[in-house]
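>>> Take this sequence and fold it.
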Amino acid sequence: MIIHDFTHKRSILNHFVGELRDVNIQKDRMRFRRNLERIGEVLGYELSKTLDYYPVNINSPLGIKPSEYISKQPVLCTILRAGLPLHQGMMNFFDQAETTFVSAFRNHSKNSKEFEVVVEYLATPSLDNKTLIISDPMLATGESLANVYEVLLKYGSPKKVHIVAAIGSKPGIDYIKEKLPESTELWIASVDEILNEKQYIVPGLGDAGDLAFGKKLH
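Prediction:
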């Protein structure tokens, strides 16, 4: 796996990640969503440098300018519901992309720290020979992401896979290294060292879905 880790690269991206983590700024739900969206935009821009382009001559009102257009839009996949703001940031740049939506959640047994990842809903185009970008704001254990990828393979074999995440853990990254193709590229704004006993990233930021959309009953 090729890892593009922006943790220690000085840019406005670090500012957006810092605001995501800040317990006081998190109280502004709209700002939390917007920061995730902006992280999606920044990482989407960085990722776009690796895609294929073809030459075009642009007719402006005053002349012709050689330029480049993207050869083929990727398929953008996100994991509901927490992934929606990050996904929107990607869509702002890849505005003609096809989209895949997946509902996946941790199903904890009673009085158990262990869980299984359940995929309940999926809507996708064919993925055969396409560039697939999976966005998920929190790469914790990596199990949800790996399970989603396995389910997606039923709908075609992507030519290339990219993962986009706001914050991840080293254990989670190590896990998906083993489960996804070697050529997969991970684009991540910040990496934390550990997971706690509930398998949440530390220091992380908490539950991204709840912070973006409000607490759920279950």
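
>>> From now on I want contacts and neighbour counts done on CA atoms only, so please keep to that.
Will do.

>>> got the buried residues for stretch 19-35?
E19, L20, R21, Q26, R31, F32, R33, R34, N35 (16 or more other Cα atoms under 10 Å).

>>> scratch that, stretch 167-186 is what I was asking about
167-173, 175-177, 180, 184-186.

>>> these two touch, right, E41 and G89?
Yes: E41 is within contact range of G89, at 4.6 Å (criterion: Cα atoms under 8 Å).

>>> got a markdown table for the buried residues of stretch 19-35, with distance to V56 and secondary structure too?
Shown next, in a markdown table, are these (distance: Cα to Cα, whole Å; DSSP: H, G, I helix; E, B strand; the rest coil):
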| residue | distance to V56 | secondary structure |
| --- | --- | --- |
| E19 | 40 | helix |
| L20 | 40 | helix |
| R21 | 43 | helix |
| Q26 | 44 | helix |
| R31 | 38 | helix |
| F32 | 39 | helix |
| R33 | 36 | helix |
| R34 | 34 | helix |
| N35 | 34 | helix |
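
>>> Following up with a second sequence; could you model it the same way so I can compare the two?
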Amino acid sequence: MLNTPEGVTLINHPLIKHKLTIMRKKDTPSFLFRMLLKEISLLMGYEVTRSLPVQQVEVETPITTMQSPKLKGRKMCIFSILRAGEGLAQGLLDLIPSAKVGHVGLYRDPNDLHAVEYYFKSPAHLEERFCLVVDPMLATGNSAITALDRIKRAGARDITFLCLLAAPEGIAALRKAHPDVEIYTAAIDEKLNEKSYIVPGLGDAGDRIFGTL
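Next up is the predicted model:
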């Protein structure tokens, strides 16, 4: 896919490409898959937080005092869409250990593929936080849309969605439902198959993270 859709940032980095290639291989074991996902999340986290607001504060170095930038406002919130989102969230927490964490538990109805919520927990004051919603795969977009609906109802206003892989169908659906939410991804694949899996993709991310194939 040559042209990146509006509202989508494709993080085009050689290390991410290399690690993602290894993750795509069907014989990559779960422990290596998890390690690579965590490493990629660190690299992607650097890009997605590039525009976080800062303010000048006074600090005292061993030599003198100075004005230096510090993150402004309440601590950001990382929302993990369970269960696969945990693979991205843990790496991001290593990068931003002070971040608050929220969880949205969803499962896909086998009959109509719609996302069904079974759990939700979030920190307070979402309206004052930058919320980063994470899930490795953006396939149909149903889970992401349902999660974003719920997070917005809880008060969040400044939201970005981060995924490892995206299908064009999922991007189109998410942008239509939530045009105010920027999407960051490491790759935009070809399409969805008849079972709504991303092609060429890497299989079921949750199963590969947790070894439940």
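
>>> Now the two most distant members of the buried residues of stretch 167-186 of structure 1.
Greatest spatial distance among the buried residues of stretch 167-186 of structure 1 (Cα to Cα): I167 and L180, at 18.5 Å.

>>> SS state for V104 of structure 2?
Three-state call for V104 of structure 2 (DSSP: H, G, I helix; E, B strand; the rest coil): strand.

>>> quick one: it and V54 of structure 2, what's the gap?
The gap separating V104 of structure 2 from V54 of structure 2 is 28 Å, by Cα to Cα, to the nearest Å.

>>> So these two - more neighbours on which side?
V104 (24 against 12; other Cα atoms under 10 Å).

>>> give me every residue that touches the residue nearest to the spatial centre of structure 1.
What sits nearest the mean C-alpha location of structure 1, by Cα atoms, centre = their mean, is S135, with 1.9 Å. Shown in contact with S135 of structure 1 (Cα atoms under 8 Å, 6 or more residues apart in numbering): L76, C77, T78, I79, G83, L86, H87, I163, V164, A165.

>>> Save these as a markdown table, and put in secondary structure, distance to D5 of structure 1 and neighbour count too.
Shown next, in a markdown table, are the contacts of S135 of structure 1 (DSSP: H, G, I helix; E, B strand; the rest coil; distance: Cα to Cα, whole Å; neighbours: other Cα atoms under 10 Å):
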| residue | secondary structure | distance to D5 of structure 1 | neighbour count |
| --- | --- | --- | --- |
| L76 | strand | 20 | 22 |
| C77 | strand | 20 | 28 |
| T78 | strand | 20 | 26 |
| I79 | strand | 21 | 24 |
| G83 | coil | 19 | 27 |
| L86 | helix | 17 | 27 |
| H87 | helix | 19 | 29 |
| I163 | strand | 12 | 21 |
| V164 | strand | 11 | 28 |
| A165 | strand | 10 | 23 |
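
>>> Closest one of those to E120 of structure 1?
Comparing these against E120 of structure 1 with Cα to Cα places I79 closest, at 11.0 Å.

>>> so where do the helices sit in structure 1?
12-21, 29-48, 84-93, 143-152, 170-179, 208-213 (DSSP state H).

>>> Now distance to K65 of structure 1 too, for the ones you listed, in JSON lines please.
Formatted as JSON lines, those follow (distance: least, Cα to Cα, whole Å):
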{"stretch": "helix 12-21", "distance to K65 of structure 1": "31"}
{"stretch": "helix 29-48", "distance to K65 of structure 1": "21"}
{"stretch": "helix 84-93", "distance to K65 of structure 1": "22"}
{"stretch": "helix 143-152", "distance to K65 of structure 1": "40"}
{"stretch": "helix 170-179", "distance to K65 of structure 1": "43"}
{"stretch": "helix 208-213", "distance to K65 of structure 1": "42"}
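
>>> List just the one of those that sits closest to V119 of structure 1.
Taking those one by one with Cα to Cα, helix 143-152 is closest: 7.3 Å.

>>> Perfect, I'm done here.
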